[in-house]
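A.B. asks: turn this into a model:
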Amino acid sequence: MLSCPFPISDYPYITMAHGGGGSLSKKLIDELISPVFSNPLLDQRNDGASFITPGDSLAFSTDSHVVSPIFFPGGDIGHLAICGTVNDIAMCGAQPSYLSVGFILEEGFPTNDLWKVLQSMKRTADDAKVQIVTGDTKVVEKGKGDGIYINTSGVGVIKCDPPPAPTRVQAGDVVILSGDIGRHGIAIMAAREGLELETTLKSDCALLNEAVMSLIDAGIELHCLRDLTRGGLASGVIEIMDTASLSMEIDESTVPISKSVRSVCEILGLDPFYTANEGRFIAIVPATKQDKALAALRSHPLGNDARIIGKVSSGDPGLVTVKTSIGTHRILTMLSGEQLPRIC
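C.D. replies: Next comes the predicted model:
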């Protein structure tokens, strides 16, 4: 474990002066943040990063992270911030390359906690094979924030032609889910509210780019990809069907849900179909490619429980129904509010 080069004993908490653009700002960036992410592009110390991608089509995404608590079973806000943007780029059928990071720190935030977050981000970026090449840090007065917020933006090179998009979905396509749903949202809620579960439920927060690349490398025609974050599986498929002007039926019996998640949802009256994930996605592919797509996805550790959960049809535009275990059907609708706030 690297030791922190910043004099935490002198500044155990973030102060307003750390965001003032003066010597303490420079010390925070030069001695704490920049050494963690050091690489040739970042070390140029420009306001932005310049790089060459001759002849490539690029995907670009940005995301902000306000999760509470910032450290939770299975991850932390730093790990989540890198995964969030890497996964968004991967859903465009692209291999992520470069990220920017913006920190908003609250006066009084423990410097040691910032160091832990930075180390987590570095490990996750290295695992994703991406470089953090530019960024920004601001400090707000105590009481005007909640410790730390992080924004990450990124670019990646598109690896499939044409890239996946909701408008490419066709009637007859099948829907493949990469794994069990609901663990991130329930893990965050349990940590936040101090719920005592029989077993520690860990977030599924994970990098999805390699799992997506396994599909692309197998030559699968990807009509649409979607990571199932806020709003869960239900919101993701409804949004896709609404854009595609098609309908979908999901077989509830095929959707994997862990016993712990199912139990908590039943007790609290939550629907796991709407509960957030940070390491799960769906791939919508032609039915003729379903076996090949399943085999490719199951070859990756994050896809070893991948299953076909539904099929697209030309019915009512935007309609998503679920065939229940007792043979009835229910309609999935968008949430009117947010089931669990501050989960990403």
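
A.B. asks: use CA for all of it now, contacts and neighbours both
C.D. replies: Will do.

A.B. asks: any idea which element the most centrally placed residue in the chain lies in?
C.D. replies: Centroid-nearest residue in the chain, with CA atoms, centre = their mean: G84, separated by 3.0 Å. Using DSSP states H and E, the element containing G84 is helix 77-90.

A.B. asks: name the helices or strands packed onto that helix?
C.D. replies: Where contact means 3 or more CA pairs under 8 Å, 6 or more residues apart in numbering; DSSP states H and E, helix 77-90 is packed against strand 58-65, strand 94-106, helix 111-128, strand 148-158, helix 209-217.

A.B. asks: show me which residues of the last one are buried.
C.D. replies: This means helix 209-217. By neighbour count with 16 or more other CA atoms under 10 Å, helix 209-217 contains the buried residues N209, E210, A211, V212, M213, S214, L215, I216.

A.B. asks: now show me the structure for the sequence below, then we'll compare the two:
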Amino acid sequence: MSQPFNQARSPNPSSPSSRRSKLRDREITLAHGSGGKAMRDLIQDIFIDTFDNPALNSLEDQARFQLADLMQLGDRLAFTTDSYVIDPLFFPGGDIGSLAINGTVNDLAVSGATPLYLTCSVILEEGLPVDTLRQVVHSMKRAAIAAGVQIVTGDTKVVPRGATDQLFINTAGIGVIRSDVSPSAQQLQPGDVVLVNGTLGNHGATILLARGELALSTSIESDCQPLNGLVDAIVNICPEVRAMRDATRGGLATVLNEFATSSQVGIRIHAANLPVQQEVNGVCELLGLDPLYLANEGKLVVVVPRSQADRVLAAMQSHPAGHQSRIIGEVIAAPAEIVLLRTTFGTERVVDMLVGDQLPRIC
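C.D. replies: Alright, predicted model coming up:
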């Protein structure tokens, strides 16, 4: 059984459960995973006090919700999970904490769901500075507030030095899908239009530079951000949106290939329309990388009927997460299951699935 961190706050301020012991340790020890007082103090001080919300109201191993409340938002549940092992933990534009929240929120949002509740499970390496953990958890809280979700339960494990790399996080999330929205990668039709909400490859380039292996100084930052507000803007204008997906590992190229394969169609994108920051392009040219395959953590690929494309683009550009949105291509009947890039020279080349990994541990 997991050690929950949805432990109750007593309504009586003089009760034993309300007199919390503040964590005095400077580093994580194996005792913090033992299930005893050290673990209780860690969970109370780091997690409970930070993630405090109405759902943290019992000493159970699970959070509980009224089905009637969920059903008011839609007719289906969306449920997702992801693990985060990024190196380094902190990088320009974010950290492992904000990444974990935004990544899970976005996986829910692209299904057309309203993200509601998240879990947080952490695997801590013995010797991890407590201040590092505290900084990550407070970042998670800020990201959750920005996305309008609550972190309602979780688990803590501690492993010996060398058994992991500082800190790994697993998050799961649930949301409710509104009844008039059903995006799917299997719904693309010839003539549909493909859009993205901004520059590509920023996250992958940021992580590469943050590792300090290259003596380069740039202003590139990760695009780590929640996309649920942008998705709301899209589906309010166009409930019949064909498909949506966040372009994380494998980048834009992977998402488009998955769409083409699932719908048995082709997709043509135009190099002149692809939004790539000049510095990201420079890093890619220097290292022989392709920004189409670099990871993103705040980029949405959306496919809509052509008749709705201009309205959707305007709605996306009016949202803070989509002011750089562009139409980048269209769905074609043939060649099926192929993604084509029309170059600035007027020629075309195939954009294949990523073989191998351009950059490991990017999320």
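
A.B. asks: related to what we said a few turns ago, format the helices and strands packed on helix 77-90 of structure 1 as TSV; extra columns: distance to V320 of structure 1.
C.D. replies: Below are the helices and strands packed on helix 77-90 of structure 1 laid out as TSV (distance: least, CA to CA, whole Å):
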stretch	distance to V320 of structure 1
strand 58-65	27
strand 94-106	28
helix 111-128	33
strand 148-158	29
helix 209-217	24
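
A.B. asks: which one of those lies nearest to M189 of structure 1?
C.D. replies: Distance to M189 of structure 1, taken as CA to CA, is lowest for strand 58-65 among the helices and strands packed on helix 77-90 of structure 1, at 15.9 Å.

A.B. asks: whatever helix or strand comes next after that closest one maps to which residues in structure 2?
C.D. replies: For strand 58-65 of structure 1, the succeeding helix or strand toward the C-terminus, using DSSP H and E, is strand 71-72. Aligned by TM-score structural alignment, strand 71-72 of structure 1 falls on residues 90-91 of structure 2.

A.B. asks: the matching stretch vs structure 1, average offset?
C.D. replies: Compared with structure 1 after fitting, stretch 90-91 of structure 2 deviates on average by 0.4 Å (mean CA distance after the TM-score superposition for structure 1).

A.B. asks: list of residues touching that stretch?
C.D. replies: With contacts defined as CA atoms under 8 Å, 6 or more residues apart in numbering, stretch 90-91 of structure 2 is touched by I96, T206, I207, A210, E221, S222.

A.B. asks: P183 of structure 2: which of those residues is nearest?
C.D. replies: Closest to P183 of structure 2, out of all of the contacts of stretch 90-91 of structure 2 and judged by CA to CA, is S222, at 26.7 Å.

A.B. asks: show me what that closest one aligns to in structure 1.
C.D. replies: S222 of structure 2 maps onto S203 of structure 1 when the alignment is built from TM-score structural alignment.

A.B. asks: list the contacts for that match?
C.D. replies: S203 of structure 1 makes contacts with F72, P73, G74, G75, R183, H184, G185, I186, A187, I188, N277, E278, as judged by CA under 8 Å, 6+ apart.

A.B. asks: next one: F37 of structure 1
C.D. replies: Applying CA under 8 Å, 6+ apart, the residues near F37 of structure 1 are K122, Q131, I132, V133.

A.B. asks: counterpart of it in structure 2?
C.D. replies: Using TM-score structural alignment, F37 of structure 1 sits opposite F51 in structure 2.

A.B. asks: with distance to A55 of structure 2 as added columns, please give the contacts of stretch 90-91 of structure 2 in a markdown table.
C.D. replies: As requested, the contacts of stretch 90-91 of structure 2 are exported to a markdown table (distance: CA to CA, whole Å):
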| residue | distance to A55 of structure 2 |
| --- | --- |
| I96 | 24 |
| T206 | 36 |
| I207 | 35 |
| A210 | 37 |
| E221 | 34 |
| S222 | 31 |
